[in-house]
Each structure stands twice: as structure tokens, then as C-alpha cells.
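Undergrad: Following is a predicted model, sequence given first.
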Amino acid sequence: MDTNLFLMGAVGATFFFAGLAKGVTGMGLPTVAMGVLGAFLSPLAAAGLLLVPSFVTNLWQLLTGPGVSPLIRRFWPMMLAILAGTVTGSTLLTSGDTRATSMALGIVLSVYAAYAMIARPIRVPRRLEPVASPLVGLITGLVTGGTGVFVIPAVPYLQSLGLERDELVQALGLSFTVSTIALAIGLGWHGAGLQGGWLASALCVLPALAGMAAGQAIRSRISPLLFRRIFLAFLLVLGVDMATRALWRG
């Protein structure tokens, strides 16, 4: 089989599955895409392909629901910190050290999956947000810049604030959208550009949207809890395998 044809099929299938996860659970597209693509592409190339489909799907998520303005006023310190952290952290992703970035990506995937499976929900009082939000944003940005994964610790933090369901979905969309823009800025700032070109990344929008639509259609027909457990177990195995292979490669 032609290598390019296989690669195109693998990338398309990856974004369809990533979109499916997002359609069922409301998140997971960049996490799945980076995890799977990182198995046969460099993390930098995977991050480049991720930019356009991540931006489109997360902007869609952000703009669907109640007003966006209150969320922006509440979380703008966190968003600015995400931007600063991502641009700084992208030094690792653009360093050319694929062993280090693959190991970091594997560790982040494993930690997130393990935490989400076993950790008890926590509640952060709103009075702590002025300090907690920028700190969480900075750490999230550093992790995003180094691995291309947006979820740690932003997702657990936003889930701990007691937001209404629609507010939480929008807040996650805001965080992911800003993270995507910040990652694009970080890659450009360090001269990496877009690995594979904007057209290749834009083409990945189609399978991602198809997967999202499929996920939304089947959400009511399957147990979201069961799907989430399978999804997290998959990420855990993927992350451990990626980190282990990177370690042995060294």
C-alpha cells in the first residue's frame, strides 16, 4: 500500500474518532488526536495538523449556548495566562527533540486518564479564583506548549467551579479555543510554522465534524459513562505505551 495513502487514511480515521469522542463527551478531540497521531508522527507535526479542526470545533462549542461575555469577564486572567504559558512552553515542542516531546505527551495523557478515572470531584470556592485561575492557566499553557494537549489542569479546574452544565461546556470551549490560538502563536513564534501546511490541517476538519455529528447522534443511545471509561482507558494505555517507547528509544 502506498505510504502516503495509508497516512492520509490514518489521519482521517484519527480525526473521525477524536470528533466522535468530542461529540459524545463534549471534549477529547485534541487529546485523542495528539495521542494517536503521536504514535506515527512527531508531536510537532501532529500539533500542526490539530490546529484548524481544534479551532473550528471548539469555537463552535464556545458559541453554542448562553452568552459568552460573562465567561470572558470571569476567566480572562486564566486565558491570558494560558497564552503566556503556551508561547513559553512551545519551546519544547519546537526543539526537535522528539524523544522528550513524545515522553512528555505520553506522561500527560497517562496522568490525565488516571486522574479522571480515580479522582473524586473537588470544589474550588469562587473567592479563590483570582489566584487559582491565572495559576491554572499558566500551568495549562506550559503543558499545551510542550505537548499540544490542552486538558491538564484546565479541565479538572473548570469542573471544580460548580458551573451549570451549559456554562461548563462553554467554559471548556473558551479554554480550548484560546489554547489552540496560543499554540498556533507559539509555533509561529519559534519559527516552526504549520507542519504539513494549513490546507492539510483544514482538510482534517471534515472527518472531525463527521465524527462529532456521529457522536452527538449516538450520545442518547449509549451510556456516556461507559463510553467515557473506555475512552479514558484507551488514553491511559496509549499514554503509557508512548512514554515507554520514548524512554526505551533513549
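TA: That came in fine, so what should we check first?

Undergrad: From here on, just use CA atoms for contacts and neighbour counts.
TA: Will do.

Undergrad: Next one: the residue nearest the centre of the chain from Leu135, what distance?
TA: The chain has Pro30 as the residue nearest its centroid, 3.3 Å off, counting by Cα atoms, centre = their mean. Counting by Cα to Cα, to the nearest Å, the gap from Pro30 to Leu135 is 22 Å.

Undergrad: Got another one to weigh against that:
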Amino acid sequence: MHTFIGFYQDIGAALSLLVLLTFLLAGAVKGVIGLGLPTVAMGLLGLGLPPAQAAALLIVPSTVTNLWQLAFGGHLRTLLRRLGSLLAMIFLGTCLGSLWLGIDSGPWAAHALGGALVVYALYGLAGPQLRVAPRHERWLGPLCGLVTGVVTAATGVFVMPAVPYLQSLGLSRDEMVQALGLSFTVSTLALAVGLAGQDALGGQALGASLLMLLPALLGMFAGQWLRQRISPTLFKRCFFVGLGLLGLHLLLNG
């Protein structure tokens, strides 16, 4: 039992409450728009925890919710064939990036996290709707995967540039939801390998992450309920504005 609660005893009641509320909110965001759990979690937890600790906490909730997301849709085999090189390079890039940079490699890590959040927020608010011709997927997919992996290793955020790339492929809604789940699952598992290689993912960290699965799932179910009652466009706009402000704070103050 100490393995599960020792982390929260160490960080104290205030930070433990921050962690709990963060995963409730992050799960709700994912329930509404289909993504955002690790992004929101890393951004908010970065206010009070080192990036490596924050990343370790999201491993179990992110893995389970993303596996859930990719399990439905009926396009898994087709997507694996089409996105195989992207996924392979995400994994390789994350592992190599962990050796080269590492999410716990210095005080700049929080600034890098903030920068990644700002870039993603700006893209979400004003980014152009790109279209990638099928003939370019062979080289652009692996390149985006490699860059995404390095960004993941440095910040714990694995949306850039993988999400814009996936959005540019002209996938159907169901394919897109499943492709995001597939990409995020590979990124999360690769991040776990990188953290383990830095001795940042021991038994206590995994136990603490497992405890956050319940609030993340509760938040996701609440978000799915909320999705039927609010405008997704308005919610996305508010989400990206808030994410941008949070990233700007981390970028400037670390």
C-alpha cells in the first residue's frame, strides 16, 4: 500500500489535490474532444511538479484511456498499415530523445513544456487546415514521427506535430479518433520506456499513476455527457486559449 500512496504523502495535501483535480479536468477534456488528457495533465501538473514526475503520473491513465479509444471504430488494421512508419518513428524518436535530452535533464524542461503548449494552442486556434498528398506520406510520416518523439521525450507532450499530420490525411471522424488513440498509445508507452531508462518510473511512481486512473475515467465519462450539451467548437476555443495561457506561464516562469 505504501507504494501506492507514498508519492502523495511525500508531495503533501495541496499538491495531491492539484493532481486529483488535474486528472478529473484532463479526463473531461478528453471526453469532450477526444484528446487532451496528457496535454492538460502535463500543463497543470507542471505548475507544481517537475516534468518527469508529472509525466510518470500520466502513464497509466493515458495508456488505458487511449487503448479504450483505439479499440473501437473498425479501422485498426488499415490504420496500422498506413501509419506504421509514423508510429515506429514516434517510438524510436522518444527513446533516442530520452537518451539525448530527457524530460528530467535540467531546469529548461519546464520552459520547453510551456513552449510546446503555446505552439499547440496557436495551431489549434489559427492553424491552417493542411492536406498531405498520399505520395508524400512515405517520407513525411516518419519525419513527423521522429520530431514528435523528440518533443515527447523533452516535454511529455506528444501532440506536435503528430496531431496536425493526422488531421491532414483526410481521415473520417471514426478513423481520426482511432488514429489519435493509436498514436497516443504508442507515445505513452515510449515515454514510459524513456522514463524507466532515467529511473523516473519505479514502483512508487506507477502506483501513484494507477490511483489517478479512476478520476481520469470519471472525468472522461463526465466529458462525454457534457459533449451532448455544449458546442464542441466553443469548447475547443476555450480549451486552446486556456492551454496557451498556461503554456505562456510555464514558458516565462518555468
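TA: Structure's in. What do you need? Since the model is a prediction, treat every value here as computed from it, not as a measurement.

Undergrad: ok, back up a step: what do we get in the second structure for the residue nearest to the centre of the first structure?
TA: Structural correspondence for Pro30 of the first structure with respect to the second structure (TM-score structural alignment): Pro38.

Undergrad: In this structure its match contacts Val157, no?
TA: Yes - assessed by Cα atoms under 8 Å, Pro38 of the second structure is found in contact with Val157 at 6.6 Å.

Undergrad: ranges for the helices of the first structure?
TA: Ranges of helices in the first structure, per DSSP state H, are 3-25, 29-37, 43-63, 69-93, 98-118, 129-147, 154-159, 165-189, 197-203, 205-218, 224-249.

Undergrad: what comes up buried for stretch 57-68 of the second structure?
TA: Leu57, Leu58, Ile59, Val60, Pro61, Ser62, Thr63, Thr65, Asn66, Leu67 (16 or more other Cα atoms under 10 Å).

Undergrad: Pick the one among the residues you listed closest to Arg173 of the second structure.
TA: Distance to Arg173 of the second structure, by Cα to Cα, is smallest for Asn66 among the buried residues of stretch 57-68 of the second structure, at 16.0 Å.

Undergrad: Just give the nearest non-adjacent residue to that closest one, would you?
TA: Gly181 (4.7 Å; Cα to Cα, 6 or more residues apart in numbering).

Undergrad: quick one, what contacts the one you found?
TA: Asn66, Leu67, Trp68, Gln69, Leu70 (Cα atoms under 8 Å, 6 or more residues apart in numbering).

Undergrad: Tell me which residue of the first structure lines up with it.
TA: Taking TM-score structural alignment, the alignment pairs Gly181 of the second structure with Gly173 from the first structure.

Undergrad: What of Asp199 of the second structure?
TA: Match for Asp199 of the second structure (TM-score structural alignment): Gly191.

Undergrad: And Ala52 of the second structure, by the same measure?
TA: Ala52 of the second structure maps onto Leu44 of the first structure when the alignment is built from TM-score structural alignment.

Undergrad: OK, contacts around its match?
TA: Leu93, Thr94, Gln195.

Undergrad: For burial, what's the neighbour tally of the second one?
TA: If I follow you right, that is Thr94 of the first structure. Neighbouring residues of Thr94 of the first structure were enumerated by other Cα atoms under 10 Å; the total is 24.

Undergrad: Next one: it from Gly193 of the first structure, what distance?
TA: 10 Å.

Undergrad: same deal with Ala243 of the first structure?
TA: Distance from Ala243 of the first structure to Gly193 of the first structure, by Cα to Cα: 26 Å.

Undergrad: Neighbour count: the two, which is higher?
TA: Ala243 (23 against 18).

Undergrad: That one matches what in the second structure?
TA: By TM-score structural alignment, Ala243 of the first structure lines up with Leu251.

Undergrad: mind listing what its match touches?
TA: Ala110, His111, Ala112, Leu113, Gly114, Gly115.

Undergrad: For these, give me CSV that also has distance to Leu83 of the second structure and neighbour count.
TA: CSV is the format used below for the contacts of Leu251 of the second structure (distance: Cα to Cα, whole Å; neighbours: other Cα atoms under 10 Å):
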residue, distance to Leu83 of the second structure, neighbour count
Ala110, 30, 28
His111, 31, 20
Ala112, 27, 22
Leu113, 26, 27
Gly114, 28, 29
Gly115, 27, 20
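
Undergrad: ok, those vs Leu217 of the second structure, which is closest?
TA: Leu113 (24.5 Å).

Undergrad: doesn't His249 make contact with that closest one?
TA: No - using Cα under 8 Å, Leu113 of the second structure is not in contact with His249, being 10.4 Å away.

Undergrad: So what's the residue count around the residue nearest to Gln204 of the second structure when sequence neighbours are not counted?
TA: Among residues not flanking Gln204 of the second structure along the chain, Thr3 sits closest, at 4.6 Å (Cα to Cα, 6+ apart). Residues lying near Thr3 of the second structure (other Cα under 10 Å) number 14.

Undergrad: mind checking what Thr3 of the second structure lines up with in the first structure?
TA: In the first structure, Thr3 of the second structure lands on no residue (TM-score structural alignment).

Undergrad: Tell me how far Thr3 of the second structure lies from Leu206 of the second structure.
TA: Taking Cα to Cα, one finds Thr3 of the second structure at 8 Å from Leu206 of the second structure.
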